[in-house]
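K.L.:
Structure for the following, please:
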Amino acid sequence: MFVNLYPSNRDLNLAFHSLTRNLQWIKFLVIYDTDSGLTRLQSLLNAPGINQTDILVRQLTDPKDRSVLTDAISRDIFNIILDLNDDNTKHDIDTYDLEDYKYNYVNITAYRLFNRDSLIVSDAMKYYFEFKRIENNEQNRRTFTTQVALWIDALSAFAMAYDKFLSGPKSSIPIDYIPNPSCHSDYPAKGWPKGNELYSKFQI
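P.N.:
So this is what the prediction gives:
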């Protein structure tokens, strides 16, 4: 049993579909790097009003291979959707001089999974920097990546669920505290007796 806090494929597809619809894209190139990326994009590719013949779908096998872009240009396709792992992207685009793109009709749109201006995120960043014992400045804020944010979100969700679990009505089954429990441990064969109750607190 597990709790997946990552945005669902449905939500990501809605975001992609909203982008293509609002920007009125008739044809575009989709570049993905993993099979899960293609799975995420299936709903977008099969959405009503999307002409399959106007979509070029390619898998990224070599970040230095530009043949995909050359192929897209030859088909008069200039709109691109990138669904890539962090390992295949650069995180320093804010250090680039994008002034020339401003006057060449280039629109770079990116989705962020968390709002840095949110008070909840600001508090999380504050505690994160205190824990890391580093200064909370613009340079160090780049270390607060999406992966870090998702980890903190998961830990916060677990802490809230566990707090609800402890403050709930006491059952006849005593709480059995197990040091460093593991999903792969042999304790006990049927699992922790209070596991389902704790799991239910995530859904409230």
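
K.L.:
Please count neighbours and contacts with C-alpha atoms only from this point.
P.N.:
Noted.

K.L.:
Surely Asp71 is in a strand?
P.N.:
No: under DSSP: H, G, I helix; E, B strand; the rest coil, Asp71 falls outside any strand and is assigned helix.

K.L.:
Count the residues that sit near it.
P.N.:
Look at Asp71: counted by other Cα atoms under 10 Å, it has 13 neighbours.

K.L.:
Following up with a second sequence; could you model it the same way so I can compare the two?
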Amino acid sequence: MDLYLMQKIISHPYESDSEVLVRRVDENNIRHTLQDMDKKGKRHFIAHLSKDMTFKLLQEALKVGMIDPDHHFVLANLDLYTIDLENFRYNYVNLTGFSLIDYDASYLEEVRRDVKKYEDKNNINIMKEGTIETQTALVYDAFQVLAKALSNADIGTIMNLSSLSCDKNDAWEYGGSLYNYLNSANVRDHY
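P.N.:
Below is the predicted model:
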């Protein structure tokens, strides 16, 4: 978990009888950490872990009997929906997750097709089991916004791609215009 997020959680104005415990887990101590928290009577957990470690956390919680209605896990991994949660579904555990992807959206199938074409053309694997991870979706959306902004600005064909240095204060002549179009681009019309 990055320090900024941890600071926000710890400094939140909790009730006076609330307690926040922070633990760093890895594959070697995850079960022990869960058992320790359970012995201390802790029932509410926030986990900010990689997708693989989130799955491992749930597996270990199931093994130690913490996947039940008395425990609540807030899982901050934005790719939670790509994890197979079938083994945890019927134990009435309280799992809360978040997603930036509206996987019921009609345009998602078009995105999958575009990513699949790119995978086939470049002989790489981006989608795992047909699911689009958040990072891939964000990159895809960023390119859509850029393409829409360039199209709206009508500067794509006349751009002078001169070299600019990050160390100097020189500005690209179309930078301000492109910035405005980026901020006003609406790609939903495209889908």
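
K.L.:
quick one: TM-score?
P.N.:
The TM-score (TM-score structural alignment, normalised by the length of structure 2) is 0.62; 152 aligned residues with a Cα RMSD of 3.4 Å.

K.L.:
in structure 2, which spans are helices?
P.N.:
3-10, 30-39, 51-63, 108-122, 134-153, 175-184 (DSSP state H).

K.L.:
The shortest one packs against which elements?
P.N.:
The contact analysis (3 or more Cα pairs under 8 Å, 6 or more residues apart in numbering; DSSP states H and E) places helix 3-10 of structure 2 against no helix or strand.

K.L.:
what does that helix contact?
P.N.:
Helix 3-10 of structure 2 has contacts (Cα atoms under 8 Å, 6 or more residues apart in numbering) with Val20.

K.L.:
Quick one: closest of the helices of structure 2 to Gly97 of structure 2.
P.N.:
Smallest distance to Gly97 of structure 2 across the helices of structure 2 (Cα to Cα): 11.0 Å, for helix 51-63.

K.L.:
from the middle of its chain, how far away would that closest one be?
P.N.:
18 Å (Cα atoms, centre = their mean, to the nearest Å).

K.L.:
Can you check what angle separates it from helix 30-39?
P.N.:
Put simply, helix 51-63 of structure 2 runs at 50 degrees to helix 30-39, going by axes from the mean of the first three to the mean of the last three Cα atoms, to 10 degrees.

K.L.:
measure Gln59 of structure 2 to Lys117 of structure 2 for me?
P.N.:
Here Gln59 of structure 2 is placed at a distance of 34 Å from Lys117 of structure 2 (Cα to Cα, to the nearest Å).

K.L.:
roughly how far apart are the residue sitting furthest away from the middle of structure 2 and Phe73 of structure 2?
P.N.:
For structure 2, the residue at maximal distance from the C-alpha centroid (Cα atoms, centre = their mean) is Ile158, at 36.2 Å. For Ile158 of structure 2, the distance to Phe73 of structure 2 (Cα to Cα) stands at 53 Å.

K.L.:
can you check Ala171 of structure 2 too?
P.N.:
Look at Ala171 of structure 2 and Phe73 of structure 2: by Cα to Cα, they are 48 Å apart.

K.L.:
ok, those two, which is more surrounded?
P.N.:
It is Phe73, of Ala171 of structure 2 and Phe73, that has more neighbours when counted by other Cα under 10 Å, with 18 against 11.

K.L.:
ok, now which ones touch that one?
P.N.:
Taking Cα under 8 Å, 6+ apart as the criterion, Phe73 of structure 2 is in contact with His44, Phe45, Ile46, Ala47, Asn94, Leu95, Thr96.

K.L.:
can you do 6 Å?
P.N.:
Listed by Cα atoms under 6 Å, 6 or more residues apart in numbering, the contact partners of Phe73 of structure 2 are Phe45, Ile46, Leu95.

K.L.:
So the second one is in contact with Leu57, correct?
P.N.:
If I follow you right, that is Ile46 of structure 2. No: Ile46 of structure 2 sits out of contact with Leu57 when judged by Cα atoms under 6 Å, with a separation of 11.2 Å.

K.L.:
Compare those two and say which is more crowded by neighbours.
P.N.:
Leu57 (21 against 13).

K.L.:
Not counting its neighbours along the chain, what's nearest that one?
P.N.:
Spatial nearest neighbour of Leu57 of structure 2, excluding adjacent residues (Cα to Cα, 6 or more residues apart in numbering): Ile30 at 6.7 Å.

K.L.:
State the number of residues packed around the one you found.
P.N.:
Number of residues near Ile30 of structure 2 (other Cα under 10 Å) recorded here: 19.

K.L.:
Repeat that for the one 3 residues further on.
P.N.:
As a burial measure, the neighbour count of Thr33 of structure 2 was computed by other Cα under 10 Å and equals 15.

K.L.:
Please report how far it lies from Ile10 of structure 2.
P.N.:
19 Å.

K.L.:
what does Glu119 of structure 2 give?
P.N.:
Glu119 of structure 2 is 42 Å from Ile10 of structure 2, by Cα to Cα.

K.L.:
Look up how far Phe143 of structure 2 lies from the aligned residue in structure 2 for Ala161 of structure 1.
P.N.:
Correspondence of Ala161 of structure 1 to structure 2, assessed by TM-score structural alignment: Ala149. As for Ala149 of structure 2, its distance to Phe143 of structure 2 is 10 Å (criterion: Cα to Cα).

K.L.:
Please apply the same query to Val115 of structure 2.
P.N.:
12 Å.

K.L.:
More neighbours: which of those two?
P.N.:
Ranked by neighbour count (other Cα under 10 Å), Val115 of structure 2 and Phe143 place Val115 first, with 20 against 12.
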